[in-house]
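> With the sequence up front, the predicted model follows.
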Amino acid sequence: MIVLNERKQHVLAAARRLFLENGFLHTSIQNILDEAGISKGTFYNYFSSKNECLIEIIRQSWEESAILRNEIAAGRPDGPEVMGEQILIRLRLNREQNLLPLFDAILSSGDEELREFMKKIHLSELAWSESRIVEVYGEWTRPFAADAAVLQFGMLSQFLRFSAILNIKEDFPVIISFILRRLEVLLRDMADHNEWLIPPGRFAAPGASPPPPPVSETAERLCRLAGSLNGEKRKTGEEYAEFLSGELRSGLPRLMIIRTIAGPFRKLFEGTPLESEARSIMRDVWQTVRQKTEQPKEDAAE
């Protein structure tokens, strides 16, 4: 399984290079086969189409940012500063991984499958912002958080757009901090007037992300991955894996404690052939944690 994942990452890296150099529309599957040095059968073993290959490139980046957002909050009191750093992670990954040209390619392609995928990505980001606004500023913001998420997204997009037009240096941390301070003022104004346009929870997109696998499967993968390490790292990895597995199997995982362990565990695999596999497993860990920690809230609301 891990070997297959390595080969898949090799194909994705080749496809990304070609999409950025030649453009998505001007890159054929045969080009990808030649660049990656694989057969057509190998390509279709991983992807059903060129579209799916592009979607996987973007999805993996989104997953990476979701993992880093959870890790960055480890051992810290929550608040606007943490939220600002979490927003910054997405912006930096987009730039570092050169994803913006790929987004533009999707928007200009007219391909319905790709556009639908990007719609789900955008809705997912807005849903994350809505949820974080309630967590950071308090339960009183829930009726207004969806509108605030749109306002936050819009302000950030426009500041970045006009920074380029006006040739002003993009200082991401300063811009984000400025926006979040304005956002709190807007939230209080909406609350004072009891006004909102978008009902809570409307950003949830059915099928935006698959449900996490069974806990037993994720726990087994954690232990198997830790066992692939060598020397002292293996002992440390197995201890981390045992702890994470135990928390996942519990009725209500302790979020702050998992955040403390999850980052160091994933970092054991940085720069190794197992890095993408570790990221994939941590995606499932965080999905499981979120599902388990949100369930009691939903039950209580009913």
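Received it, and whenever you're ready, just let me know what you need. Given the structure is predicted, the values throughout are model-derived calculations rather than measurements.

> C-alpha only now, for contacts and for neighbours.
Fine.

> start to end distance for stretch 205-216?
Start-to-end span of stretch 205-216 (Cα to Cα, to the nearest Å) is 27 Å.

> Any idea how far that stretch is from the middle of the chain?
14 Å (Cα atoms, centre = their mean, to the nearest Å).

> Likewise for stretch 188-202?
Worked out by Cα atoms, centre = their mean, stretch 188-202 lies 27 Å from the chain centre.

> and that stretch, how far apart are its ends?
Note: stretch 188-202 ends 21 Å apart using Cα to Cα.

> List the buried residues of it.
Across stretch 188-202, burial judged by 16 or more other Cα atoms under 10 Å covers Met190, Ala191, Trp196, Pro200.

> Comparison target below:
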Amino acid sequence: MSAKRKQIISAAHQLFVDKGFALTSIQDILDKAGIAKGTFYNYFESKNQCLKAILESISEQVEQERREIAIGKEMSDEEVFIEQVTVRIKMNRQHHLLTVFETVSFSEDSELKLFMEEQHRAELQWIGSRFNDLYPDKAQDYTLDYAVIFTGITHHLILTWKLGSSQELDIEKVIRYALNSVKSLSNNQSYIIDPFLPVSWLDGDDNSKEVDITSVIKRLEELNEQLTKQKGTSKQKELTQFFIAELQKTTPRAFLLEGVIMSTKKAFHQTRFEHEVKQITEKIWKIIQ
């Protein structure tokens, strides 16, 4: 991410926390960042896009840390899961995201609300998939139910703790308690009740993955055009064209895509395209998982 983009995001983020998203104006961001209006619009089309960039950047950090935690470890290891969930909660605290979410919830902007819903959907789906890793024999039909229950227990324990104490709460203790509650439920679930929410409840239509691939290819083609106009390096163009060609295949080769993602991030590091490339590669990760 360029220094100027980071400067704008940092200023906007602080204002969204202090004043609220709705009460923060573009002019407030310009004054806080010490930049001209033209500079802001070089990077963002609107205040909404600026907020999206903040949330996407934090989500990228969370996903990266979660992957690093899992390297060389069994996905069925409960300690890995606890550590991965802790990353998200601590990141939310560090960046005061709950405060930001509260101010955005009053927004009338349908596109922004949809974006926030997608963030929530993605987190529930990730937690559900991890329960399938943890308890494949018991949780398979209940993964989304368990994700909702786990998230609800965690969220409300944290809120209720704050109502009765000013002391710092041990987040890992909360997560462990919520996990043990779900595990206890899973031991008897199939003998008691059918799943409330089908595992596919949040998946969208059957063509959702195809749509994702199509949208990624479109973004790659747009990036390729920008590289031509902005005189990008031959290496950058080759990597972009590789992704386009591979994703257009009937069955993209996941192992090849995985291998090229890291080298692509390095090739675009500290360039004006770094943020866009990060977003694209994160979407490719999700497609091939």
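All right, it came through fine. Being a predicted model, the structure only gives us computed values, none of them experimental.

> hang on, the earlier thing: let me know the closest of the buried residues of stretch 188-202 of the first structure to Ser250 of the first structure.
Ser250 of the first structure has its nearest neighbour among those in Pro200, at 29.5 Å by Cα to Cα.

> Provide a list of residues in contact with the aligned residue in the first structure for Glu118 of the second structure.
The equivalent of Glu118 of the second structure in the first structure is Lys120 (alignment by TM-score structural alignment). By Cα atoms under 8 Å, 6 or more residues apart in numbering, Lys120 of the first structure lies in contact with Ala205, Ala208.

> what do you get if the cut-off is 10 Å, keeping everything else the same?
Contact partners of Lys120 of the first structure, counting by Cα atoms under 10 Å, 6 or more residues apart in numbering, are Leu126, Phe203, Ala204, Ala205, Pro206, Gly207, Ala208, Ser209.

> Also Glu56 of the second structure?
Per Cα under 10 Å, 6+ apart, neighbours of Glu56 of the second structure: Cys50, Val62, Gln119, His275, Lys278, Gln279.

> For the helix or strand containing the match of Glu118 of the second structure, buried residues please.
Per DSSP states H and E: Lys120 of the first structure is located in helix 112-137. Residues of helix 112-137 of the first structure classed as buried: 114-115, 117-118, 120-137 (neighbour count, 16+ other Cα under 10 Å).

> Please enumerate the helices of the stretch 151-289 of the second structure.
Using DSSP state H, counting those that start in this stretch, the helices found in the stretch 151-289 of the second structure span residues 171-186, 189-192, 208-229, 234-247, 254-267, 274-288.

> Give the other helices and strands that the fifth one contacts.
To tie it back to what came earlier, the one meant is helix 254-267 of the second structure. helix 234-247, helix 274-288 (3 or more Cα pairs under 10 Å, 6 or more residues apart in numbering; DSSP states H and E).

> what's the angle from the longest one to helix 208-229?
In this structure, helix 274-288 of the second structure runs at an angle of 150 degrees to helix 208-229, with axes from the mean of the first three to the mean of the last three Cα atoms, to 10 degrees as the basis.

> Which neighbouring elements make contact with helix 274-288 of the second structure?
Counting by 3+ Cα pairs under 10 Å, 6+ apart, helix 274-288 of the second structure packs on helix 47-70, helix 208-229, helix 234-247, helix 254-267.

> For the next helix-or-strand element following the first one, which outside residues touch it?
I take that to be helix 47-70 of the second structure. Scanning forward in sequence from helix 47-70 of the second structure by DSSP H and E, the next helix or strand is helix 78-94. Under the criterion Cα under 10 Å, 6+ apart, residues 55, 58-59, 61-63, 65-71, 73-75, 96-100, 123, 127, 130-131, 133-135, 154-155, 171-176, 178-180 lie in contact with helix 78-94 of the second structure.
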